[in-house]
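Asks: Sequence isn't available, so here's the structure alone:
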């Protein structure tokens, strides 16, 4: 077990939203922009803005958290590559955080069925329930599959969250009849919602090295991983 982290940077580019958040001794600042084609252009200025606002350098952080997927292949490679470059240069550990768990964490409900449109008539799918520390924990294994083949828990009052519900709502509703009490199909993951998850994972010692900061695609045929980037430290 690690001592509680005092400084954590989080970034996510897994979906249409590009976001970054900075946790500083109990306080948090964040920024987000929905610009699907602008992630590579936007994320580093976001990080620099947050660090400069707090008067911190990358080397002063305890760790960097990033959205490890599932999500857009290109978006995941951007976040992983930038995280690798920053963490390697500063000698920092990395906290990979599930995109689906981040999506669920942003809900006011304690039980969430998170679905992200995976294209190809499939969804990235996960079911999450909030623990006593307020952090979402998986109830089923994350997966990618057709919307009429997801695993829908039989008990609970679930919120349906994410773009998968917007695209495949009818099929998912038919498969999860009677289990859903709220819908938020326009919800997107946000780096600010990664922070509670990242803090818990850091305390538990569940960090990896910069070289191990790779995306989780869920689709087996996707094997490309990012190489270490040469990125100047803010």
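Replies: Great, that's in hand. Note that this is a predicted model, so its numbers are computed, not measured.
Asks: all contacts plus neighbour counts: C-alpha atoms, from now on.
Replies: Fine.
Asks: leaving aside the residues next to it on the chain, what's closest to residue 142?
Replies: residue 126 (4.8 Å; Cα to Cα, 6 or more residues apart in numbering).
Asks: try it against this one:
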């Protein structure tokens, strides 16, 4: 498998993005849209492939941001990845959208938070490894902002829409700063998947790809 020919997408948030890599580099398309990801995604994939000068037949693997994020957006990315990968017999690489968010900034220690609506946030603590890849410390969680247990010491950078909404709850001595407009990008999803491939990870079958919601959907909550 050629690690250079990966297709990646992330639709877990209000951002819809697609990226493809070839020997000549990475092509990415990124748009922020409140909804409409189902109409945007396939045309974006075609445009990015066209700009790269290749077709889906040239792709060797597909990486997908699987959440946490909006239920509809995550499902669109997962189902599209499954359909394209099954049609071509390709392996897939699920990538945490919080990890992809953390991979968008060159900071060694990051507090990633996405606005989960309903007064909650998706949150994760990440530290860069020797390769500059953000690695999760502990577990990702969804909770009210006051319940997020950010590290009490250290020099941390906050990023994500959760910081835009709730930064007043989290100001502390260890916070260097924060960027509230950061969103996961397909380029970061692609890069994280390629690092895993180069480390010997062969991906999974598309039928095994599942959303990483963390929080139960409203119908699931109502069934409790």
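Replies: Sure, I can see it. Keep in mind the model is a prediction, meaning the values are calculated, not measured.
Asks: The aligned residue in structure 2 for the residue nearest to residue 142 of structure 1 sits in which helix or strand?
Replies: Using TM-score structural alignment as the criterion, residue 126 of structure 1 maps onto residue 124 of structure 2. Element membership of residue 124 of structure 2, judged by DSSP states H and E, is strand 120-128.
Asks: if I look at the residue nearest to residue 142 of structure 1, how far off is residue 25 of structure 1?
Replies: Distance from residue 126 of structure 1 to residue 25 of structure 1, counting by Cα to Cα, to the nearest Å: 31 Å.
Asks: Dead centre of structure 2: give me the residue that sits there.
Replies: With distances taken as Cα atoms, centre = their mean, residue 97 lies nearest the centre of structure 2, 2.3 Å away.
Asks: okay, now the match of residue 126 of structure 1: neighbour count?
Replies: Using other Cα atoms under 10 Å, residue 124 of structure 2 is surrounded by 24 other residues.
Asks: Quick check: the aligned residue for residue 91 of structure 2 in structure 1?
Replies: When structure 1 is aligned by TM-score structural alignment, residue 91 of structure 2 is paired with residue 93.
Asks: and that match, what is it in contact with?
Replies: With contact set as Cα atoms under 8 Å, 6 or more residues apart in numbering, residue 93 of structure 1 has these partners: 62, 63, 64, 87, 207, 208, 209, 210.
Asks: Can you tell me which of those residues are buried?
Replies: Buried by 16 or more other Cα atoms under 10 Å: 62, 63, 64, 87, 207, 210, out of the contacts of residue 93 of structure 1.
Asks: now these as JSON lines including distance to residue 153 of structure 1 and secondary structure?
Replies: Listed next are those as JSON lines, based on distance: Cα to Cα, whole Å; DSSP: H, G, I helix; E, B strand; the rest coil:
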{"residue": "62", "distance to residue 153 of structure 1": "36", "secondary structure": "coil"}
{"residue": "63", "distance to residue 153 of structure 1": "34", "secondary structure": "strand"}
{"residue": "64", "distance to residue 153 of structure 1": "33", "secondary structure": "strand"}
{"residue": "87", "distance to residue 153 of structure 1": "38", "secondary structure": "helix"}
{"residue": "207", "distance to residue 153 of structure 1": "29", "secondary structure": "coil"}
{"residue": "210", "distance to residue 153 of structure 1": "35", "secondary structure": "helix"}
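Asks: what residue of structure 1 is the furthest out?
Replies: residue 178 (28.0 Å).
Asks: Okay, it and residue 55 of structure 1: tell me how far apart.
Replies: Noted for residue 178 of structure 1: a distance of 50 Å to residue 55 of structure 1, by Cα to Cα.
Asks: Flag every buried residue along stretch 131-150 of structure 1.
Replies: By 16+ other Cα under 10 Å, the buried positions in stretch 131-150 of structure 1 come out as 135-139, 142-148, 150.
Asks: Export those residues to TSV and append columns for secondary structure and distance to residue 32 of structure 1.
Replies: As requested, the buried residues of stretch 131-150 of structure 1 are exported to TSV (DSSP: H, G, I helix; E, B strand; the rest coil; distance: Cα to Cα, whole Å):
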residue	secondary structure	distance to residue 32 of structure 1
135	coil	21
136	strand	21
137	strand	24
138	strand	25
139	coil	28
142	coil	25
143	strand	26
144	strand	26
145	strand	29
146	coil	30
147	helix	29
148	helix	32
150	coil	30
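Asks: Thanks a lot, see you next time.
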